[in-house]
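# just need the structure, nothing else, for what follows:
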Amino acid sequence: MDALLTRYIPNVVASKDDFIIATTQTLYMVFWTALIAGILGIILGVLLVVIRPNGILENKVIYQVLDKAINVVRSIPFIILLALLAVVTRFIVGTTIGEQAALVPLIIGIIPFYARQIENALLEVDHGVIEAAQAMGTSKFGIIVRIYLIEGLPSIVRVSALTMINVIGLTAMAGAVGAGGLGNLAISRGYNRFQTDVTIVATVLILILVFISQFVSNVIIKKISHA
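Predicted coordinates for the structure are as follows:
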């Protein structure tokens, strides 16, 4: 088996320790980005729903400001966002290189994307259920938790999976500019050194992470739907 691997992917075999480190770096970036941006994105997404016109806490001014700000940030290509936030990143973590530095632009880039996905997911909740809850005297907080978040849970899981896949893709892009991870390994060692097998295996590992994320989300959605 070792001889077969050495024959077809010699550079991968020679740099297996680098692959372990790069995979760990990618998982590190994905985990912390998903956790922090996930929490803030849900909060912002819920806020967008409740303060929108005809929302339970309607505030058109704040909604318009947040809506425009999200559209602006989402419109900036991530590779440019990395450059724009270089000063902020250096101020927060002291460097612009490495997986920790990548967390700053990753989180800032994902929050508006996820918030918009959460907003769209919660807007799928039957408005009649919300009106019924209001008629029964349910508090605003109760409507947010019991109606929006619980009734909209399948849609939230679905958009969360989409966002997770996007996060994995962005970590690969961040890696291309020195943030570490599988993206960095694929470019710096695979592409720049003409080691095609390294690029292919790094890509396959990234795809495996994507497939795992999608599989887990599908399992959760099925369990929720049958509950």
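# when you work out contacts or count neighbours from here on, use the C-alpha atoms and nothing else.
Noted.
# Gly175 touches Gly169, doesn't it?
No: using Cα atoms under 8 Å as the test, Gly175 is too far from Gly169 to be in contact (9.9 Å).
# more neighbours: those two, which one.
Neighbour count, other Cα atoms under 10 Å: between Gly175 and Gly169, Gly175 has more, with 26 against 18.
# what are the buried residues along the one helix or strand Tyr114 maps to?
In the assignment (DSSP states H and E), Tyr114 maps to helix 99-122. Going by neighbour count (16 or more other Cα atoms under 10 Å), the buried part of helix 99-122 is 99-122.
# so which residues make contact with the next helix or strand after that helix?
Remark: after helix 99-122, the chain's next helix or strand is helix 127-135, criterion DSSP H and E. Here helix 127-135 makes contact (Cα atoms under 8 Å, 6 or more residues apart in numbering) with Ile143, Ile147.
# report the buried residues of helix 127-135.
Ile130, Ala133.
# could you also give me the structure for this second sequence? I'd like to compare it with the first:
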Amino acid sequence: MPEAVLLENLWRATVETFYMVGVSAVLATVIGLPLGLLLVITNAGGVLENPSLNQSLGAIVNVGRSLPFIILLVAIIPLTRLIVGTTIGSTAALVPLTLAAIPFFARVAETSLLEVDRGLIEAAQSMGCSYWQIILKVLIPEAFPSLILGATIMVISLLNYSAMAGVVGGGGLGDLAIRYGYQRFDTRVMLITVVLLIVLVQITQFLGDRLAKQLRKR
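The predicted model follows:
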């Protein structure tokens, strides 16, 4: 592959990867965080204790987490086609990526929120704070650094998932590696895409760690 064509393909694939990971991470956070909150507040001893609801939500989240991504990718092809009108391309990959990330982040958020000092919650309750005040002014702010680290792990997982989406023409660096590297036996393309993915993971981890550290100092 000529250098100019390779650079153009790498740029396009990198932009597609950012698009897939960025949009799916935002959607997973918007849906997964409330789901994690529900798991915490409906748990035994939670501010809205509800064992039956908690168990039902927990079962749904566990089912979502137990499916290997490559199987989920293929299994929901009809749903993907229904939602976006196609099963090929970076936009189509958003559906399985988001569905895979939601239960993952829900459990991450649950773990982060459960780490909040129980004494702070009890103090807020004794002061007459409402459920929403406890959630918005105690639980989330206290768990925020841990939530940032959890979101960092999710984004890194999504980078890996987005590469896997290339198996079914999902676009991005994974698609480039498979179509031009593996199928055309171009080792150079394979190596470059692997290096790019490693660099993206390292940058993501560095930024997440730094942001969480700064928040903890405050």
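# now the helix holding Tyr114 of the first structure, how far from the centre of its chain.
Distance of helix 99-122 of the first structure from the chain centroid (Cα atoms, centre = their mean, to the nearest Å) equals 6 Å.
# please tell me which residues of the second structure it aligns onto.
Against the second structure, the aligned range for helix 99-122 of the first structure is residues 90-113 (TM-score structural alignment).
# what of stretch 198-214 of the first structure?
Under TM-score structural alignment, the match for stretch 198-214 of the first structure is residues 189-205.
# which parts of that stretch are buried?
Of the residues in stretch 189-205 of the second structure, Val189, Met190, Thr193, Val194, Leu197, Leu200, Val201, Thr204, Gln205 count as buried by neighbour count, 16+ other Cα under 10 Å.
# CSV for those, including secondary structure and distance to Val138 of the second structure?
Output for those, formatted as CSV (DSSP: H, G, I helix; E, B strand; the rest coil; distance: Cα to Cα, whole Å):
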residue, secondary structure, distance to Val138 of the second structure
Val189, helix, 49
Met190, helix, 47
Thr193, helix, 43
Val194, helix, 41
Leu197, helix, 37
Leu200, helix, 33
Val201, helix, 31
Thr204, helix, 27
Gln205, helix, 26
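# would TSV of these with distance to Leu39 of the second structure be doable?
Listed next are these as TSV, based on distance: Cα to Cα, whole Å:
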residue	distance to Leu39 of the second structure
Val189	44
Met190	42
Thr193	38
Val194	37
Leu197	33
Leu200	32
Val201	29
Thr204	27
Gln205	27
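# which stretches of the second structure form helices?
3-41, 51-66, 69-75, 77-84, 90-114, 118-126, 131-134, 140-164, 172-176, 187-217 (DSSP state H).
# ok and the last one relative to helix 140-164, angle-wise?
The directions of helix 187-217 of the second structure and helix 140-164 differ by 180 degrees, with axes from the mean of the first three to the mean of the last three Cα atoms, to 10 degrees as the criterion.
# run the chain-centre distance for helix 187-217 of the second structure.
15 Å.
# helices or strands up against it?
With contacts defined as 3 or more Cα pairs under 8 Å, 6 or more residues apart in numbering; DSSP states H and E, the packing partners of helix 187-217 of the second structure are helix 140-164, helix 172-176.
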